[in-house]
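J.: kindly generate the corresponding structure for this input.
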Amino acid sequence: MPSPSDLPTASEFSFRKIAVQAFGPSLLFGVGEGAILPIIPLTARDLGASVPIAALIVGLISLGSLLNNIPASLITIRWGERWAIVAAGIWSAMGMALCLWTSDLRLFSIGCLMVGMSQAVYYLARQSYMAEAVPIAYRARAMSTLGGVMRIGMFIGPFLAAAGVHAYGLDAAYAIGIVAAIAAAAIGARLPDLKAAPLPAGQVAPASVTTLSTLRDHRRVFLTLGIGVVLVAAVRASRQAVIPLWAEHLALAPALASLIYGLSGGIDMLVFYPAGKVMDHKGRRWVAVPSMLIMGTALILMPFTHGFTTLLIAALAIGFGNGIGSGMIMTLGADHSPSHGRAHFLGVWRLLSDIGSSFGPALLSFLAGSLSLAAGIATTGGIALLAAGALAYWIPHQDRT
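T.: Here you go, the predicted model:
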């Protein structure tokens, strides 16, 4: 098992050597989640749930991730990144299997919660592994690619599920998800374990790290750049609802709304690697700030769109802005995480991200209900601009090597 000293230097490193083991599980996790997410509310309805309850059950996936971020750090520390990834794949498959085989709505809800719990473990373990295994000169490209291949999987998954559901019914989507999760675990099992390098002669081992000590020792980062992470996550989570809701407001046909959403997602997937390269060579600010500025401007202008073409332009801008920010939160987390106690730090970092992901859509829903959908979308755009300012101010000037 290699130690960090055994890992390649920047001049020796090649993505080709780790591509399958490092990025394959992300692609497959994305396929599995993408396959089941559109089907969960339909299954819930078939099991007798009302529309609000079905929406709540979908939200259990995000809740499971939110609640499990800190336990995920403990699991990763106890078992190591490789076995944490394997465990996440198996736990996700078990949750999907419970969704597939139960006819009880409560058990179905537990299955969805299990899928969300596995997300937290997997996301943290893969980020922690890449932060250790990849030289810092390639870090942003590695994190951007992790986020990018996950999005590709999320894009592919619904199409595979659609074909399976057409041929065999709703159960086929869960079968696809189970196969993808198990395959992700199998590929993840091939990752080499990482061991801490031995301490230099005469150096004393650092004190034991806990979540509380991590919060105390890194409180300045969490209360500054961490706020920016919350804002970024809020905007990203809200954008997924904004496009279809505004398309419906404009009375566009569902097929046109789906086309706009798909094209926006396509742009999102195409730009992640070049953006990572810019972050590695020029610095994190060069991508993080423009990402939020572009999304914020597009969201603020979206309520002024009046048809297919103008909405498509705004949606493409949102997709581009979100795409260049792929892996941004993971990269910043890895940059600021200590080598000793990294998993604890990243667990808190992911918790901040998940808080933002829960807060954004909730605020959008509240404003759309109390004021108007246009006000909710414009406010989301304002949050994006606020995030751009926070990132510009708090990302260190010397953030690369």
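
J.: drop to CA atoms for contacts and neighbour counts, all remaining ones
T.: Noted.

J.: dump the residue contacts of His336.
T.: For His336, the contact set (C-alpha atoms under 8 Å, 6 or more residues apart in numbering) comprises Val221.

J.: quick check: it vs Met330, distance?
T.: According to C-alpha to C-alpha, to the nearest Å, His336 stands 10 Å off from Met330.

J.: before we go on, could you also do this sequence so I can check it against the first one:
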Amino acid sequence: MPAPVAADRPLRRLVVPAFLPAAVFGIGQGAAAPLVALSARELGGSVAAAGAVVALLGLGQVLGDLPAGRIVARVGERSAVLLGSAVGLVGVALSFVATSVPVLGLGVGLFGTASAVWGLARQSYVVDAVPEAMRARALSAMAGLSRLGFLLGPFLGAAVVHLVGTRGGFLVQLVAVVAAGALMAALPRLEHPPDAAGGRGRGRTGASLRAVVTAHSRVLRTLGAGALLMGAARASRTAVLPLWADHIGLDAVTTSMLFGIGAAVDVALSYPAGRWMDRRGRRGVAVVSLLVFAAAHVALPLTAGAVTLGVVAVLMGVGNGLSNGVIMTLGADAAPVDARAEFLGAWRLCHDLGMLAGPAAIAMVSAAAALGAAALAMGAVAGVGAAAMARWVPRRPPRPRAI
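T.: Okay, the predicted model is just below:
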């Protein structure tokens, strides 16, 4: 049996069991993400059908959030990871061998559901494994490494695609799911004194998911609304930035470079943002990140070339980098002591609904008005989100309570 992990063990002791799997899992996601739509087109799907298949990833994650909380609560993080890995393997395998668009969509949706289980199990474990004073930087570091993996994934995927064709990205993803699952399946056993920081939330009340959501409905309606708006602002950038680049006549290579620069800024700011949250509180980071998103979206229609759009891409990278770990940290702070996993499932659902709604809002406003109007609308959404975070994020993390 693995040796117990002490509650005050430094973050570096979590590199192999928690942080490295996040990066490996991110590599798999990044390798496959650019190829989902292309695979759908190769199978004879229309542009609309390809877009729907891409959306199924987010939909699968949304549908998996609430069950993920219950699964982690019932079977524990290690078993939940094994289950999520098994479902993810089935999903990726279906995507790899799909001979029709519906089969591809099923595979993509299953992987989204597996991602929800994976993400919640990872978050729950890290929250228990670190002292409360290091919670934000631990979660931000994990989020940043996941983003780093996602940034590197397309390059590795491109090399495999060159050898085996478009489905090569799914092959990389398959290997990544196996490797990340194997690493997390060896999670060290956690043992804490009853009052140890970071050791809370291991008990189970047996409360139903409905009871947990009802008991914490005020937090989910208020702070959860801020999480939803942040999710919408974060996700919209992946749609509005490349669409505007195409609108002003930039080619795919330039657009990819600008996106890469923004992503590099994103990764670089993740850990510093976590330290800021641990030292100064969560509110400042949450509000500033959304204000930066608002400024970037409002400035987007004013750009007319690669340089000015590059400035906006960097701004979006700053906003996203600062927001890395914010949602996970706020959720961990607000979670009840004896029903953490169930609460976190509902909490993640708030954010993931925003992630699903953001690109959809861009599409709808663009169709009804113009792309510039869609960008301004998302700027307003981010501004409202900043106000919500300023109003509802506590100055200091609250002490967790029972339901």
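
J.: overlap in contacts of His336 and Met330 of structure 1?
T.: Common neighbours of His336 of structure 1 and Met330 (criterion: C-alpha under 8 Å, 6+ apart): none identified.

J.: could you pull out the helices for the stretch 101-250 of structure 1?
T.: Secondary structure of the stretch 101-250 of structure 1 (DSSP state H, counting those that start in this stretch): helices at 105-133, 139-168, 171-188, 211-217, 219-223, 225-249.

J.: CSV please, covering the ones you listed and showing distance to Met269 of structure 1 and mean neighbour count.
T.: Converted to CSV, the helices of the stretch 101-250 of structure 1 look like this (distance: least, C-alpha to C-alpha, whole Å; neighbours: other C-alpha atoms under 10 Å):
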stretch, distance to Met269 of structure 1, mean neighbour count
helix 105-133, 19, 24
helix 139-168, 6, 22
helix 171-188, 20, 24
helix 211-217, 34, 15
helix 219-223, 29, 14
helix 225-249, 14, 22
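
J.: out of those, nearest to Gly321 of structure 1?
T.: helix 225-249 (10.0 Å; C-alpha to C-alpha).

J.: corresponding residues in structure 2 for the closest one?
T.: Taking TM-score structural alignment as the measure, structure 2 aligns residues 223-247 with helix 225-249 of structure 1.

J.: next one: that stretch to chain centre, how far?
T.: Remark: stretch 223-247 of structure 2 is offset 13 Å from the chain centroid, using C-alpha atoms, centre = their mean, to the nearest Å.

J.: which residues touch that stretch?
T.: By C-alpha under 8 Å, 6+ apart, stretch 223-247 of structure 2 touches 251, 255, 290, 293, 300-301, 309, 313, 316, 320, 327, 347, 350-359, 362, 371, 375, 378-379, 381-382, 384-386, 388-389, 392-393.

J.: same thing with stretch 261-273 of structure 2?
T.: Residues outside stretch 261-273 of structure 2 that contact it (C-alpha under 8 Å, 6+ apart) are 137, 140-141, 143-145, 147-148, 151, 285, 310, 313-325.

J.: in structure 1, what stretch matches it?
T.: Using TM-score structural alignment, stretch 261-273 of structure 2 pairs with 263-275 in structure 1.

J.: quick revisit: now the match of helix 225-249 of structure 1 on structure 1. Mean distance?
T.: Per the superposition on structure 1, stretch 223-247 of structure 2 and its aligned residues are separated by 0.6 Å on average (mean C-alpha distance after the TM-score superposition for structure 1).

J.: report the contact partners of Arg151 of structure 1.
T.: 27, 30, 269 are the contacts of Arg151 of structure 1 under C-alpha under 8 Å, 6+ apart.

J.: please redo it, this time with the cut-off set to 10 Å
T.: For Arg151 of structure 1, the contact set (C-alpha atoms under 10 Å, 6 or more residues apart in numbering) comprises 26-27, 29-31, 34, 145, 157, 265-266, 268-269, 272, 323, 326.

J.: name the helix or strand for the residue in structure 1 that Ala93 of structure 2 lines up against, please.
T.: Alignment note: Ala93 of structure 2 maps to Ala97 in structure 1; criterion TM-score structural alignment. Following DSSP states H and E, one finds Ala97 of structure 1 within helix 81-101.

J.: mean per-residue distance, that helix versus structure 2.
T.: Superposed on structure 2, helix 81-101 of structure 1 shows a mean distance of 1.6 Å to its aligned residues (mean C-alpha distance after the TM-score superposition for structure 1).

J.: return the subset of the contacts of Arg151 of structure 1 lying in helices.
T.: Taking DSSP state H as the definition of helices, the contacts of Arg151 of structure 1 contribute 26-27, 29-31, 34, 145, 157, 265-266, 268-269, 272, 323.

J.: in ChimeraX, select just the buried ones from the residues you listed.
T.: Here is the ChimeraX command that selects the buried residues among those (16 or more other C-alpha atoms under 10 Å):
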select :26,27,29,30,31,34,145,157,265,266,268,269,272,323
